[in-house]
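A.B. asks: below: sequence and its predicted model.
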Amino acid sequence: MSDAIIKLTLPDGSSREYQKGITGKEVAESISMGLARAALSVTVNGDIIDLDRPINNDGDITINTWDSEDGKYTFWHSSAHLLAEAVQDLYPEAKFGIGPPIESGFYYDIDFGDQSISQDDLTKIEQKFLEKARNKNEFERRDVSKDEALSFYKDRGNEYKVDLIQDLEDGTITFYEQGDFTDLCRGPHIPNTGIVKAIKLTNLAGAYWRGDNDSKQLTRIYGISFPKQKMLEEHLNMLEEAKKRDHRKLGKELGIYMIDKMIGSGLPVWLPNGTRLRRTLESFLRDEQFERGYKEVITPHIGNLELYKTSGHYPYYQDSQYNPIEVDDEEYMLKPMNCPHHHRIYSHELRSYRDLPLRLAEFGTVYRYEQSGELSGLSRVRGFTQDDAHIYCTHDQLKQEIKHTIDLTNHVFDTFGMPVDIRLSFRDDNDEKYGGEIELWERAQQEIREVADEMDLDYTIAPGEASFYGPKIDFIIRDAIGRKWQLGTVQVDYVMPERFDLTYVGSDNEKHRPVIIHRAPFGSMERFTSILIEHFAGNFPVWLSPEQVRVLPISDDQNDYAQKCALQLKDKGIRVEVDGRSEQIGAKIREAETSKVPYMLIVGAKEAEDDTVSVRRHRKGDIGTFNFSDFLSDLTEEIDSKALPEED
């Protein structure tokens, strides 16, 4: 092949040959003009670059539109520059720190000097932002020397950019310009500012420069932007809906959990309703695991420091772990991960190829040190329980075991009505980030991709997103209002068998290394529960609801019949309460509705005489009077089928 020709591989696996130096825009045009019009940037071999940048080497290429993560990243990166340009016009003395895209939008840290801005000022900044966007200025990239970059910002008195430039290598520094605004930036950016049609500046916050409490506090302006005004309106509606579903609010109202300062920040306490919910989730997964050949284990909450040094979790993740505890001249740590304990379980006896695959599972509590400002309800905590499992298998068994874990994970999210996007997270060319032999990595990545193809999965590939010990499959779920959450993961590990010297005796009577699959559908019971609360807005399906039925006697005369009904429900394992208070029936109904109890059984004199119940369904009202045995049969069937709530 001539040096002037390069081969680019598209996401569908097809390859095309192009002249060396072709741009991403030209590649998009060669596929379709519609794609070219929608293109915001391209990702080549894991790096996102501008559409007009030349491509000189073979590799994988993805054309990034708004519908892709890399496309949004590019769009919001450019929007951060537009925000800075608008601020520069309105506040000429402002000095700019950093302005990155984030998961949902962007921010810019700005030193406003002696001026101060408030939430009320954001509207005029938005208006100036849109004015600048309508100019349709192109984002122009320019290479600059380190001396030129330093001189540029020293002349403007911007000590923040000077500080950043000091850490950069000469020959790697670029400026981007749009209109009258210039910024230190490596890119990428969208073709021109006119693509941005809608903006909402959402919040103001203080941010110390480089996170150093001893440095100056800057003003951080958060925002989000869209290529259409309608998208912004939909986003704002989603935010309003999200407020109603906030698990911190509903968790308190429904008695799911509490955070108590005397116990400790970030250490949730599961209340009775939350404990019922969590145990139901655990039982669901435990039953599935049992049927699929998993063996459950329990490991301690602390471990010898040497265990985590062997695994590499210490000191590699030292900043997120609690300090070691000295005991009897040895050092122990609060458990940051379950996997090292499982590896020691594997190695405590000689294993044969006939013992494999060995599937060890645990609901194991681990502890991580999170900054106090990052703690949030159940979603970001310092102590949490993982639904961890580690599968030890031969190389020949690997593909089949990956299929089993994918099948289980998909089944879990299907049960909760959560659509799944699948991402194959592979290594990039930075060898320093990864352990193990490259040949084993290539084999594992090939096998993961073959599994995805054989299972006809719709997936994307993300170079550079692999764990340090192996490639992985990430499951990104979408909740009821369209938000995405990365939850389940399946990771292939060739590193830990080496670190822990794990072996099995093969059919040739020689010792071999097993392969390890790390697997956790829920990920964290705490975080998954927070998502589940918001997904269902607290209106759980009956099988999951902490309280499934509440019996409401109209008067004290029906208390005995109410208790009789409750006992029959309990005999079937149904979670039921009786509201036997001397209150008006209307008040009892309102309280049950507020508590989001799926079924209310109203029993008066006629129901007690006829052995019937008048049934109310949460959010639906009266659904009729039923013979009690018929209601019990229908309810049991609904619970056993794990039926999802009907949409309103």
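C.D. replies: That came through fine. Residues are numbered from 1 along each chain as shown.
A.B. asks: C-alpha from now on. contacts and neighbour counts both.
C.D. replies: Noted.
A.B. asks: ok, which stretches of the stretch 1-150 of the chain are helices?
C.D. replies: For the stretch 1-150 of the chain, the helices defined by DSSP state H, counting those that start in this stretch occupy 24-31, 33-38, 69-90, 122-133, 146-155.
A.B. asks: what is the first one packed up against?
C.D. replies: Judged by 3 or more Cα pairs under 8 Å, 6 or more residues apart in numbering; DSSP states H and E, helix 24-31 is in contact with helix 33-38.
A.B. asks: closest one to Gly266 among the helices of the stretch 1-150 of the chain?
C.D. replies: Comparing the helices of the stretch 1-150 of the chain by their distance to Gly266 (Cα to Cα), the top pick is helix 69-90, with 30.2 Å.
A.B. asks: what segments of the stretch 451-600 of the chain are strands?
C.D. replies: Secondary structure of the stretch 451-600 of the chain (DSSP state E, counting those that start in this stretch): strands located at 459-463, 472-478, 484-493, 504-505, 511-512, 515-520, 549-553, 576-578, 599-603.
A.B. asks: export these to CSV and tack on distance to Val366 and mean neighbour count?
C.D. replies: As requested, the strands of the stretch 451-600 of the chain are exported to CSV (distance: least, Cα to Cα, whole Å; neighbours: other Cα atoms under 10 Å):
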stretch, distance to Val366, mean neighbour count
strand 459-463, 28, 18
strand 472-478, 21, 23
strand 484-493, 17, 21
strand 504-505, 29, 20
strand 511-512, 31, 16
strand 515-520, 14, 24
strand 549-553, 34, 26
strand 576-578, 33, 19
strand 599-603, 36, 25
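A.B. asks: got a list of what Ala566 touches?
C.D. replies: Residues near Ala566 by Cα atoms under 8 Å, 6 or more residues apart in numbering: 551, 576-578.
A.B. asks: which one of those is nearest to Trp485?
C.D. replies: The shortest approach to Trp485 among the contacts of Ala566 belongs to Val576, at 32.6 Å (Cα to Cα).
A.B. asks: start and end of stretch 414-421, how far apart?
C.D. replies: 12 Å (Cα to Cα, to the nearest Å).
A.B. asks: try this one next to it:
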Amino acid sequence: MATIAVSIQDGESKSFPSGTPVAEMLKELLSGKQRKQTVAVRANGMLLDLSTPVETDLVLEPISVHSAEGVDILRHSTAHIMALAVKELYGDQVKVAIGPSIEDGFYYDFDRDKPFSPDDFEAIEHKMAELAEARIPFVRQEMSRAEAIRFFKELNEPYKLELLSEMEVDTVSLYSHGRFVDLCRGPHVPDSSWIKVFKLLRVAGSYWRGDEKRQMLTRIYGTAFAEKKDLQHYLTQLEEARKRDHRRLGKQLGLFTIQDQIGPGLILWQPRGALLRRLIEDYWKDQHYRHDYQLLYTPHIARQDLWKTSGHLDFYSENMYAAMEIDEVMYQLKPMNCPFHIGVYKADPHSYREFPIRWCELGTVYRYERTGALHGLMRVRGFTQDDAHIFCRPDQLEEEIFNIIDLNLHILKTFGFDQYDVYLSTRPEKYVGSDDHWDLSTQALKQALEKKGLAYQVDPGEGVFYGPKIDIKIKDQLGRSWQCSTIQVDFNLPERFEMTYTGDDGQEHQPIMIHRALMGSLERFIGVLIEHYAGAFPLWLAPEQARIMNITDDQAAYCGQVHARLRGLGVRIEKDVRNEKLNYKIREAQLMKVPYMLIVGEREKEEGTLTVRLRDGRNLPAMTPEAFADLVVGECKRAMA
């Protein structure tokens, strides 16, 4: 019998008969504890089940069930066990769609006349626990596509048949455990006994293939972990996230509303939210002025031909709204601001001496999001980008990227975000422009990151169609990542729009264009801010910095006078002189997350002072209105420096 040489990374090689399963090899290659925690292995860049027979010399990399990849495999297997439990409980009345692992968990989509609800979770979880104890093996098999079609026809699983009909392969892999069989690449845990710590979380409607014209399915979400403590930590985080949900806090704090009569995904900013937004916009404009940017304003629609020239109709049409006819010419709402900034550039001739040209705009754009994807401020159909475009010479590219990174990190830190992950996204499969331009752009981004000393990950193929990019994903108080900042280098649009400048040689040259957003969508960024601070904004961002309140009606007039004086001194203050008990007023101000409560009784009125209470319940020494204004203004200046 032929033998093969197999080893663990950096370990001693051992001989095994060809065809020996991975699990048998690990008995000799790994210690008992490590072997018990190994859920799969990687070999030649591929993940393999422990049941996989090995027929060639290999170096194996064990995948621990406690690693990110191991937990992902565990969750995928738990999704399959959930599907088996559903089939066991409800039989052929349920048709199965797809069920992947996702970040933080898994889901499966089911077609059932009566949609599932959380009321069904107890029975499904109980059945899942029974199946886990039964140690049901996950068995992989391969069959021809034609055989698989016949197989799923017999099972009467129409969704699997549709998937198979679109596959351009000769052979497919399936996994079975008990009576449940699914199309799947794997890998999976060896058997169901690995699945011990899981929880079903919620249900949602989901259109098949994301198409609103197709069947509405029920999606059951769940999660799984290797350890109970990890599940408990996750559930605690979920509860904290629920408390911080920007949709709930947005309503409680009177920041924004979404009305069906207006349309889903379209935000109505209420007075307090509009003030918060103005504070952010004013800070943004001031920072850009300091960094030699000039402000632009551009329209919301343009001739459809503009989007043909830019390439958006070829590469982005599914995210654009339908065209409209105006004076026998077709127009479309803008999904991007960049072609308008190019229009401003082309209004005048330019010389190499003018560069770099830095233009910025808080430009509102419109992009089609499916109804099921809309989510408060995070996913909307109309939003404002903190957009900027820099036009520069090739010799200025690296320095401009470096300057953008500096400004970017400074602004994020001011808003309270000093933890982030940086990604360098490279050329996608579908792109425009020359390989030379792509290489030059990618290298400039890479060198700027390295000179700045920023650790980054390469995200292969995730660049936009016109160029590579840097993405910065900020982390909030719960450690969740949010995509906000992006820096993109573009040779394509200057070429498409025939942009030129006169060089020092007297000849015409093409500028380089940098697309850049620091906060991304203002709507999304404000949603992240709400959840990051749980609605208790730092003083400089608080729409209402202070609320003055009287103890009895005798102090109402004095409260009015102080209210006017403090407003004149730049404090954002409201007054509450209602005939209510003081504790009631304090409680209402705390619910509105007001940083300072200014309490006025008879003594304060007579002495011309204020009792200052913080939203956490602490009291500061009594002070005059002017001293309080100095305190507020000084704290804000320090935060925004």
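C.D. replies: Arrived safely. If you're wondering where the values come from, they're calculated on a predicted model, not measured in any experiment.
A.B. asks: enumerate every residue touching Val612 of structure 2.
C.D. replies: 596-599, 619-623.
A.B. asks: on that earlier part again, for Arg380 of structure 1, which of the helices of the stretch 1-150 of structure 1 is the nearest?
C.D. replies: helix 69-90 (23.0 Å).
A.B. asks: measure the residue most central in space within structure 2 to Ala536 of structure 2 for me?
C.D. replies: Geometric centre of structure 2, nearest residue: Trp482, 4.1 Å, by Cα atoms, centre = their mean. Using Cα to Cα, Trp482 of structure 2 is found at 19 Å from Ala536 of structure 2.
A.B. asks: equivalent analysis for Ala274 of structure 2, please.
C.D. replies: The gap separating Ala274 of structure 2 from Ala536 of structure 2 is 16 Å, by Cα to Cα.
A.B. asks: neighbour-wise, which of these two wins?
C.D. replies: Neighbours per residue (other Cα atoms under 10 Å) separate Ala274 of structure 2 from Ala536, with Ala536 holding more: 21 against 16.
A.B. asks: so can I have JSON lines of the strands of the stretch 451-600 of structure 1 showing distance to Arg53 of structure 1?
C.D. replies: Output for the strands of the stretch 451-600 of structure 1, formatted as JSON lines (distance: least, Cα to Cα, whole Å):
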{"stretch": "strand 459-463", "distance to Arg53 of structure 1": "20"}
{"stretch": "strand 472-478", "distance to Arg53 of structure 1": "30"}
{"stretch": "strand 484-493", "distance to Arg53 of structure 1": "31"}
{"stretch": "strand 504-505", "distance to Arg53 of structure 1": "51"}
{"stretch": "strand 511-512", "distance to Arg53 of structure 1": "48"}
{"stretch": "strand 515-520", "distance to Arg53 of structure 1": "39"}
{"stretch": "strand 549-553", "distance to Arg53 of structure 1": "63"}
{"stretch": "strand 576-578", "distance to Arg53 of structure 1": "65"}
{"stretch": "strand 599-603", "distance to Arg53 of structure 1": "61"}
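A.B. asks: closest one to Leu350 of structure 1 among those?
C.D. replies: So among the strands of the stretch 451-600 of structure 1, strand 504-505 is nearest, using Cα to Cα, at 6.9 Å.
A.B. asks: where does that closest one end up in structure 2?
C.D. replies: The aligned range for strand 504-505 of structure 1 in structure 2 is 501-502, by TM-score structural alignment.
A.B. asks: wait, what's in contact with His395 of structure 1?
C.D. replies: His395 of structure 1 neighbours (Cα under 8 Å, 6+ apart): 514-515.
A.B. asks: again but with Glu159 of structure 1, I slipped
C.D. replies: Tyr153.
A.B. asks: would you mind measuring from it to Phe96 of structure 1?
C.D. replies: 9 Å.
A.B. asks: so which of the contacts of Ala566 of structure 1 is the closest to His411 of structure 1?
C.D. replies: Proximity of the contacts of Ala566 of structure 1 to His411 of structure 1 (Cα to Cα) peaks at Val576, which lies at 27.9 Å.
A.B. asks: counterpart of the closest one in structure 2?
C.D. replies: Residue correspondence to structure 2 (TM-score structural alignment): Val576 of structure 1 is matched to Ile573.
A.B. asks: tell me how far that match lies from Gly608 of structure 2.
C.D. replies: Taking Cα to Cα as the measure, Ile573 of structure 2 falls 18 Å from Gly608 of structure 2.
A.B. asks: Pro511 of structure 2 too?
C.D. replies: Here Pro511 of structure 2 is placed at a distance of 63 Å from Gly608 of structure 2 (Cα to Cα).
A.B. asks: these two: which is more packed in?
C.D. replies: Shown here are Pro511 of structure 2 and Gly608; by other Cα under 10 Å, Pro511 has more neighbours (25 against 15).
A.B. asks: OK, contacts around that one?
C.D. replies: Contact analysis of Pro511 of structure 2 by Cα under 8 Å, 6+ apart lists 391-394, 491, 494, 499-501.
A.B. asks: surely Lys334 of structure 2 and Ile301 touch.
C.D. replies: Yes. Under the criterion of Cα atoms under 8 Å, Lys334 of structure 2 makes contact with Ile301 at 5.3 Å.
A.B. asks: more neighbours: which of those two?
C.D. replies: Shown here are Lys334 of structure 2 and Ile301; by other Cα under 10 Å, Lys334 has more neighbours (25 against 16).
A.B. asks: alignment lookup: the more buried one to structure 1.
C.D. replies: By TM-score structural alignment, Lys334 of structure 2 lines up with Lys335.
A.B. asks: mind checking what Tyr599 of structure 1 lines up with in structure 2?
C.D. replies: Using TM-score structural alignment, Tyr599 of structure 1 pairs with Tyr596 in structure 2.
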